[in-house]
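Colleague: Here is a sequence together with a model predicted from it:
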Amino acid sequence: MAFIEVKDITKNYQVYKREKGFANNVKSLFHREYTIKEAVKHINFNIEEGESVGYIGMNGAGKSTTIKMLAGVLTPTSGSINVGGIIPYEQRKENARQMGAVFGQRSRLNWDLPMTDTFELYRRMYNINYERFKENVNFYTELLDMGEFINRPVRQLSLGEKMRANLAIAFLHDPRVVYLDEPTIGLDVVAKAKIREFIREINSKNRITIMLTTHDMADIEKICDRLIFIHHGEVFYDGQVTAFKETYGAAYKISVICPEQLHNVQEGLSLLSCEDNKYTFEGDKRILSIEHALALLTGQGKLISSLQVEEASIESIVMNIVGYAKQKTNRVEEG
């Protein structure tokens, strides 16, 4: 049995159908018409304990709705969810004890208290053994580099410091699963790197199940091994991050600076542009590997002063998939 089991869940909302005009406004006082919005459509997936999973999709795809159902905040319209033997929306207290959560910039910290007091507050809330509590506080303080600000009121902390503090709170009670929604939003490069490293290490060291939703695809690549991509409320892809890139991101670019003329040498590698001695080639991994393409270009006996390879990122792949889906939908509607 998987740690998280999601079976054929749907989530529908009634949306009030508002019409213009005074007469319609009066009419709505006595009789309202509603439409049904399908936020999540028959989603299925299983997650094993200790996995790190990226859960991605465009705005309105159903990511946050799914996470809220897993957290026990929302009840599915149909289908079932089981997290560690608990039905989240029926056993909310038990589910809350086994989970942690960080939702973007929505802080769980007390504005006027220093982190030391906030830690103590959460120790009492979760009834954490005192020895284990001290061990965790010391561990997360060191791992997240919070020593410099742990005794300062939260209102004096920077955004990056608050995010690190929220992460420490989420992991403090040794949860079995942690849901992270945009944990690096608004942070600088250094802060993002520190948080990604922390999440990856905790997942590896303590085998805590991580489910991450984000619009920063670099978070997915640095933290997660598995990717679930939903589109219009349905699962489009569920598998390894590497397999996703290989399947949907076969294209790559090679930029070469060379004062001598380079030429296209094989099928699967085409010249896109040539300007000021800079050649840009586009290749297809399904026809020609990057290693083979580089060997062919450097083996021409030319004086190459610079060479750069750019593979498709998860972000570019997702944008291409969404763009293709929109074009397909438009063609169907026009037809």
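Modeller: Yes, it's here. Numbering: from 1, shown residues only.
Colleague: Please count neighbours and contacts with C-alpha atoms only from this point.
Modeller: Noted.
Colleague: For burial, what's the neighbour tally of residue 167?
Modeller: Residue 167: 25 surrounding residues under other C-alpha atoms under 10 Å.
Colleague: Give me the packing partners of the helix or strand containing residue 332, helices and strands only.
Modeller: Taking DSSP states H and E as the criterion, residue 332 maps to helix 314-334. On a contact count with 3 or more C-alpha pairs under 8 Å, 6 or more residues apart in numbering; DSSP states H and E, helix 314-334 meets helix 217-223, helix 241-248.
Colleague: which residues are in contact with that helix?
Modeller: 216-218, 221, 245, 248-249 (C-alpha atoms under 8 Å, 6 or more residues apart in numbering).
Colleague: go on, stretch 143-152?
Modeller: In contact with stretch 143-152 (C-alpha under 8 Å, 6+ apart) are residues 113-116, 140-141, 157, 161, 164-165, 168, 194-195, 198.
Colleague: before we move on, what about stretch 56-64?
Modeller: By C-alpha under 8 Å, 6+ apart, stretch 56-64 touches 39-40, 55, 213-215, 227-234.
Colleague: which among the contacts of stretch 143-152 gets closest to residue 303?
Modeller: residue 194 (40.0 Å; C-alpha to C-alpha).
Colleague: Tell me which stretches of the stretch 51-200 of the chain form helices.
Modeller: 63-70, 92-97, 115-126, 130-143, 159-171, 189-206 (DSSP state H, counting those that start in this stretch).
Colleague: Tell me which of the helices and strands packed on helix 314-334 sits most buried.
Modeller: Burial of the helices and strands packed on helix 314-334 is given as mean neighbour count (mean count of other C-alpha atoms under 10 Å); helix 217-223 ranks first at a mean of 18.
Colleague: Second structure follows, compare the two:
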Amino acid sequence: MAIIEAENLSRDFQVFEQAGRFRRRKRTVHAVREVNLTVEPGEAVGYIGANGAGKSTTIKMLTGILVPSSGSVTVCGFNPVPQRRDLARRIGVVFGQRSQLWWDLPLQDSFPILGAMHRVPTSEWKPRLDDLVARMDLGSFLTTPVRQLSLGQRMRGEVAAALLHRPELVILDEPTIGLDMISKESLRQFLDFERREHGTTLLLTTHDMSDIQRLCRRVLVVDDGAIAFDGALTALAEMEGATRTMVVDLVEPVHDPAGLPLPVGATHSGVEAQGIRHNITFDSRQVSAAALLAAISSTAEVADLSLHEPDIEYLVRQLYGSSKR
């Protein structure tokens, strides 16, 4: 059974705007437009889009906070709004700019309260907490009031709180916002471990494209309330016609790029180290990396090579641009 299954999911809002000095008129805003979405158990899915694209509205419908205007959705087998309490025991939610911890209490005091709220026996949540404390290195600040924690410490506490009751689905909204690089990588490693070891499904919304590249194999791009793309990052690159770069180090230098003939779809973008290193850009829709390497090897001996994928931020900007045209 799919963890998330949405069919023609839509949400409209009525807003009032000034229509004259003494008049206002009502306008309908289509925040989410007929979204069709299926997420299988154990998947890690990035849900990305510009501010106002409809990401937060979708999450609120998935968690039962908002009622859809039309369409249907089930999460963990539940209808989110009428079965919101049952659903809350099966999902975990982390909001980067909101807290589910008790602000004035020591961090450790929040977990018994959360265990009771989710109706998890002490015999179950206590060993789980011990594991989370060890894996997320929470021990040094468990007795510190939440309001005195650094942002990185608080976010680790937030993730532990969301995972305490072993949810099937964890929804993360900007989980690494404001964190330094070390804290970000530590959190990413833990989330990836949780998915691999326990089959936890991750739905991640973020503006930090490094989070998507590190955690997600599948990405959904939402634009103006509708899904503009659903697939792998590599498929996004192919759809947008982005070029990849192969950096080749030769055994013997080739100073003139003409001495290293390339197949159609590949071009030289630079020669370095006195002809030893060649930077070659290529369109994978026209020529594969293997075919390009074979063409180079037929002319010169290759000592080393590396492949550089297109930047995901560039791909998303390209996708937004094409959807506006």
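Modeller: Alright, I've got the coordinates. Just so you know, these numbers come straight off a predicted model, no measurement behind them.
Colleague: circling back to that earlier point, which two from the contacts of helix 314-334 of structure 1 end up farthest apart in space?
Modeller: 216 and 248 (18.2 Å).
Colleague: quick one: the spatially most central residue of structure 2 from residue 31 of structure 2, how far?
Modeller: For structure 2, the residue nearest the mean C-alpha position is residue 46 (3.0 Å; C-alpha atoms, centre = their mean). The gap separating residue 46 of structure 2 from residue 31 of structure 2 is 19 Å, by C-alpha to C-alpha, to the nearest Å.
Colleague: try residue 202 of structure 2
Modeller: Residue 202 of structure 2 sits 23 Å away from residue 31 of structure 2, going by C-alpha to C-alpha.
Colleague: who's more crowded, the two?
Modeller: Higher neighbour count among residue 202 of structure 2 and residue 31: residue 202, with 25 against 20, using other C-alpha under 10 Å.
Colleague: Surely the more buried one and residue 167 touch.
Modeller: No - Residue 202 of structure 2 is beyond contact range of residue 167, at 10.3 Å (criterion: C-alpha atoms under 8 Å).
Colleague: Residue 246 of structure 2 matches what in structure 1?
Modeller: Under the alignment (TM-score structural alignment), residue 246 of structure 2 pairs with residue 254 of structure 1.
Colleague: What count of nearby residues applies to that match?
Modeller: Neighbours around residue 254 of structure 1, by other C-alpha under 10 Å: 21.
Colleague: what helix or strand is the closest residue in space to it that isn't next to it in sequence on?
Modeller: In space, residue 254 of structure 1 comes closest to residue 309 once its chain neighbours are excluded; the distance is 4.6 Å by C-alpha to C-alpha, 6 or more residues apart in numbering. Following DSSP H and E, one finds residue 309 of structure 1 within strand 306-311.
Colleague: how about that strand: buried residues?
Modeller: Using 16 or more other C-alpha atoms under 10 Å as the test for burial, strand 306-311 of structure 1 gives 307, 311.
Colleague: For the aligned residue in structure 1 for residue 128 of structure 2, list the residues it contacts.
Modeller: In structure 1, the residue matched to residue 128 of structure 2 (TM-score structural alignment) is residue 136. By C-alpha under 8 Å, 6+ apart, the contact set of residue 136 of structure 1 is residue 172.
Colleague: measure residue 136 of structure 1 to residue 317 of structure 1 for me?
Modeller: Distance from residue 136 of structure 1 to residue 317 of structure 1, by C-alpha to C-alpha: 39 Å.
Colleague: ok, now residue 323 of structure 1?
Modeller: Distance of residue 323 of structure 1 to residue 317 of structure 1, computed by C-alpha to C-alpha: 10 Å.
Colleague: between these two, who's got more neighbours?
Modeller: When neighbours are counted by other C-alpha under 10 Å, residue 323 of structure 1 and residue 317 differ, and residue 317 comes out ahead with 18 against 12.
Colleague: which residue lines up with the more buried one in structure 2?
Modeller: In structure 2, residue 317 of structure 1 lands on residue 315 (TM-score structural alignment).
Colleague: What is the neighbour count of the aligned residue in structure 1 for residue 141 of structure 2?
Modeller: Using TM-score structural alignment, the equivalent of residue 141 of structure 2 in structure 1 is residue 149. Residue 149 of structure 1 has 19 neighbours, counted by other C-alpha under 10 Å.
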